[in-house]
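Peer 1: predicted model and sequence below, questions to follow.
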Amino acid sequence: MAWSRRRRAFAGFCRQFARSRTGMFGLIFLAIVIIVAILAPVIAPAWMLDATRLIDAPRFAPPSWEHPLGTDHLGREIWVRMVWGAQVSLVVGFAATAVSMLIGTIVGIAAGHFTGWTGGLLMRIIDFFLVLPSLILAIVLSSVLERGVWTIVIAIGLTSWAGTARVVRSQTLSVESRDYIERSRVLGAGHWHIIVKHLLPGVLPLVLANTTLTVGSAIIAESTLSFLGLGDTTMQSWGSVLKNSMEYSAATAGYWWYVLVPGVAIVLVVLAFTLVGRAVENIVNPTLRSR
């Protein structure tokens, strides 16, 4: 019965989401980007990134029929670097968001459920991470730890969970005030039963909506760290393309495509995640849905 109710609720969610034009536009765009990233070895073979096999390729060639998005300082096609960079940017975005959501959900539920010094201590920890500049802390962690994709994932995930925890805590307090929670306590339910059976299902829709919004922020953070030279130099990412364009002063030297292409790609993907997140939030948030 419970699974049947959940299937009906999911089907209703899909129907409401399908009626959102902006949400569907963002979802379709993200699906295309994800498919392109998965098929990167097929669309753009790895040898197209090997500078030793592109000795005769023109450097800084502007966009044309032969070079659709132009070439970089080594003669590599910008579109090839963008296709391969989508893999790293999306993996970091999703993985860092998963780490952030996991920590934020656990800490937020605990801070809202437990009272006394336990809840107070957790709230002080959340407040500390909220006022701490997350980007600066991520830069410090990326500098201290060994450089790599998973280092960036850890750095972003460990510094971006506080906002989620604050939202989850407020939702937990709302759920805690409902009558069925009090009846569960009277019937002898323990903390684990209340958290798993009642609080977690109550906050999951809000966490889902917040997740889609956080992925965009994680992609921006990854691009920033790669732009600052703290990413994995052996792998392509949109941030590393921007870093290379800065090293060769592409913006002032007239190589506008070198800066514009990765910048527009980041903006469009983040916008798509935002559109999907807003559509999900309008569905799962009763206040917004009533409007």
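Peer 2: Structure's in. What do you need? Residues are numbered from 1 along each chain as shown.

Peer 1: could you use CA atoms for every contact and neighbour count after this?
Peer 2: OK.

Peer 1: just checking, Gly202 touches Ser174?
Peer 2: No. Gly202 is not in contact with Ser174 according to C-alpha atoms under 8 Å; the separation is 9.3 Å.

Peer 1: looking at these two, which one has more neighbours?
Peer 2: Gly202 (18 against 14; other C-alpha atoms under 10 Å).

Peer 1: am I right that that one sits in a strand?
Peer 2: No. The assignment for Gly202 (DSSP: H, G, I helix; E, B strand; the rest coil) gives helix, which keeps it out of a strand.

Peer 1: just give the closest residue to it, not the sequence neighbours.
Peer 2: Val175 (6.7 Å; C-alpha to C-alpha, 6 or more residues apart in numbering).

Peer 1: so what's the one you found up against?
Peer 2: Neighbouring residues of Val175 by C-alpha atoms under 8 Å, 6 or more residues apart in numbering: 181, 199, 202.

Peer 1: any chance of those in TSV, plus distance to Arg21?
Peer 2: Below are the contacts of Val175 laid out as TSV (distance: C-alpha to C-alpha, whole Å):
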residue	distance to Arg21
Ile181	38
Leu199	32
Gly202	27
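
Peer 1: quick check, nearest of those to Leu30?
Peer 2: Gly202 (27.5 Å; C-alpha to C-alpha).

Peer 1: contacts only, for that closest one.
Peer 2: Gly202 neighbours (C-alpha under 8 Å, 6+ apart): 171-172, 175.

Peer 1: picking that back up, helix or strand next in line after whichever strand or helix holds the residue nearest to Gly202, which one?
Peer 2: Element membership for Val175, per DSSP states H and E: helix 162-176. Next in sequence after helix 162-176, counting helices and strands by DSSP H and E, comes helix 179-186.

Peer 1: show me which residues of the helix or strand just after that next one are buried.
Peer 2: Later in the chain than helix 179-186, the nearest helix or strand by DSSP H and E is helix 191-194. By neighbour count with 16 or more other C-alpha atoms under 10 Å, helix 191-194 contains the buried residues Ile194.

Peer 1: alongside the first one, take a look at this:
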Amino acid sequence: MSAAVNPADVPTEQPPAKRVSEYHLMWRAFRRDPLAVVSLIILLVFVLGAIFAPWLTPYSAQGLGDPNILEKFVSPNGDHLLGTDYLGRDVLARVLYGGRTSLSIGFLVVFFAAIIGIPLGAVAGYFGGWVDNLLMRVTDVFLAFPPLLLAIALAAALGASFINTMIAISFTWWPWYARLVRAQTLSLRQRYFIEAARSVGVSNWKIITTHILPNVLTPVLVQITLDMGGAILTGAAISFIGLGVQPPTADWGQMISIGRIYFIERPWYAGSAGVSIFLVVLAFNLIGDTVRDVLDPRTRRSA
């Protein structure tokens, strides 16, 4: 007879260990940086404030540009938390609506610059030869001019408007993405997985879209995060000299330009727009530094 088996001696199947996803590790590493978390909160406040501006202020019409001369230059009080401007408009409403313009310029400029620069850089780096020389010489022409000066010249030639400001800045920013992606592509095109894809007959365009571009997105994402603040500053600078968004549309750069005349006696108008630009640009720069560390596996692993 066989000996009775004690149920306690039978090994039980252990549940598989829960696998931590890569995105969870990135988020956990991001949360460890308090400055990045605070910066993210600041950005969310400004973005949500711009989106929900009509519901966050009772002076929505003034934010859109309607004057109220009877309350011109009212100091900050309970009714107008940031005071009023030279036309009696609520400054907080102008800041919220100005955030729509300034943040939109930042996001759209970086988006279109990346859309132009990333494919050109990937094509130049992958094919090399005369294609690389042609695209990089065109890139060098744009890089030969100071970006802000070239953007101002293009904005002056196109005319002062929101669309023209976005186009002018985008045309000066795409070469940086082309250069960055080209450098990454040059290091990738000789890798074994690229050679293997060629050997089985995968087309060049398929290799670029499915193997090259996904592997260059990490440095591009870091660059995009860092460039957001610079794009907002450039847009504000163009509006400051009168070549950007025109009144009555609110814009932070335009508010600083007009408010500088009254800054000594009534600093709340220009000061509120200036502080908004400072906080948003600083937040983007701090988040960009953290994103660079988070996307680096070595840095994330040590954290």
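Peer 2: Okay, I see it. Since this is a predicted model, take the numbers as computed values, not measurements.

Peer 1: mind checking the TM-score on these two?
Peer 2: Laid over one another, the chains give 0.89 as their TM-score (TM-score structural alignment, normalised by the length of the first structure), with 281 aligned residues with a C-alpha RMSD of 2.1 Å.

Peer 1: can you give me the neighbour number for Gly259 of the second structure?
Peer 2: 22.

Peer 1: now do the same for it: its match in the first structure.
Peer 2: Using TM-score structural alignment, the partner of Gly259 of the second structure in the first structure is Ser245.

Peer 1: ditto for Thr234 of the second structure
Peer 2: Thr234 of the second structure maps onto Ala221 in the first structure, by TM-score structural alignment.

Peer 1: quick one, what contacts that match?
Peer 2: 135, 156.

Peer 1: tell me the secondary structure for the residue nearest in space to the middle of the second structure?
Peer 2: In the second structure, the centroid-proximal residue (C-alpha atoms, centre = their mean) is Met228; its distance is 3.2 Å. Per three-state DSSP, the local secondary structure of Met228 of the second structure is helix.

Peer 1: pretty sure it contacts Leu282?
Peer 2: No. Look at Met228 of the second structure against Leu282 with C-alpha under 8 Å: they stay out of range, at 10.2 Å.

Peer 1: run a quick neighbour tally on Val88 of the first structure.
Peer 2: Look at Val88 of the first structure: counted by other C-alpha under 10 Å, it has 21 neighbours.

Peer 1: that one maps to what in the second structure?
Peer 2: Using TM-score structural alignment, the partner of Val88 of the first structure in the second structure is Thr101.

Peer 1: in space, what's closest to its match - neighbours in sequence excluded?
Peer 2: Nearest to Thr101 of the second structure is Asp251, by C-alpha to C-alpha, 6+ apart, at 5.8 Å.

Peer 1: quick one: that neighbour and Ile287 of the second structure, what's the gap?
Peer 2: 24 Å (C-alpha to C-alpha, to the nearest Å).

Peer 1: got it, and Pro34 of the second structure?
Peer 2: Counting by C-alpha to C-alpha, the gap from Pro34 of the second structure to Ile287 of the second structure is 10 Å.

Peer 1: neighbour-wise, which of those two wins?
Peer 2: Remark: of Pro34 of the second structure and Ile287, Ile287 carries more neighbours, 24 against 10, as counted by other C-alpha under 10 Å.

Peer 1: which strand or helix spans the more buried one?
Peer 2: Counting by DSSP H and E, Ile287 of the second structure is found in helix 268-294.

Peer 1: counterpart of Thr105 of the first structure over in the second structure?
Peer 2: Counting by TM-score structural alignment, Thr105 of the first structure corresponds to Ile118 in the second structure.

Peer 1: compute the number of surrounding residues for that match.
Peer 2: Residues near Ile118 of the second structure, counting by other C-alpha under 10 Å: 24.

Peer 1: so the helix or strand containing it versus helix 268-294, what angle?
Peer 2: For Ile118 of the second structure, the element it lies in under DSSP H and E is helix 91-127. Relative orientation of helix 91-127 of the second structure versus helix 268-294 (axes from the mean of the first three to the mean of the last three C-alpha atoms, to 10 degrees): 30 degrees.

Peer 1: want to throw the contacts of Gly202 of the first structure into a markdown table with distance to Pro45 of the first structure?
Peer 2: Listed next are those as a markdown table, based on distance: C-alpha to C-alpha, whole Å:
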| residue | distance to Pro45 of the first structure |
| --- | --- |
| Gln171 | 47 |
| Thr172 | 49 |
| Val175 | 52 |
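
Peer 1: show me which of these is closest to Leu187 of the first structure.
Peer 2: Lowest distance from Leu187 of the first structure to the contacts of Gly202 of the first structure (C-alpha to C-alpha) belongs to Val175, with 17.7 Å.

Peer 1: aligned counterpart of that closest one in the second structure, please.
Peer 2: Applying TM-score structural alignment, one finds that Val175 of the first structure aligns to Leu188 in the second structure.

Peer 1: please tell me how far its match sits from Val216 of the second structure.
Peer 2: For Leu188 of the second structure relative to Val216 of the second structure (C-alpha to C-alpha), the value is 9 Å.

Peer 1: what does Gly242 of the second structure give?
Peer 2: 38 Å.

Peer 1: cool, and Ser257 of the second structure?
Peer 2: 40 Å.

Peer 1: many thanks, I have nothing further to ask.
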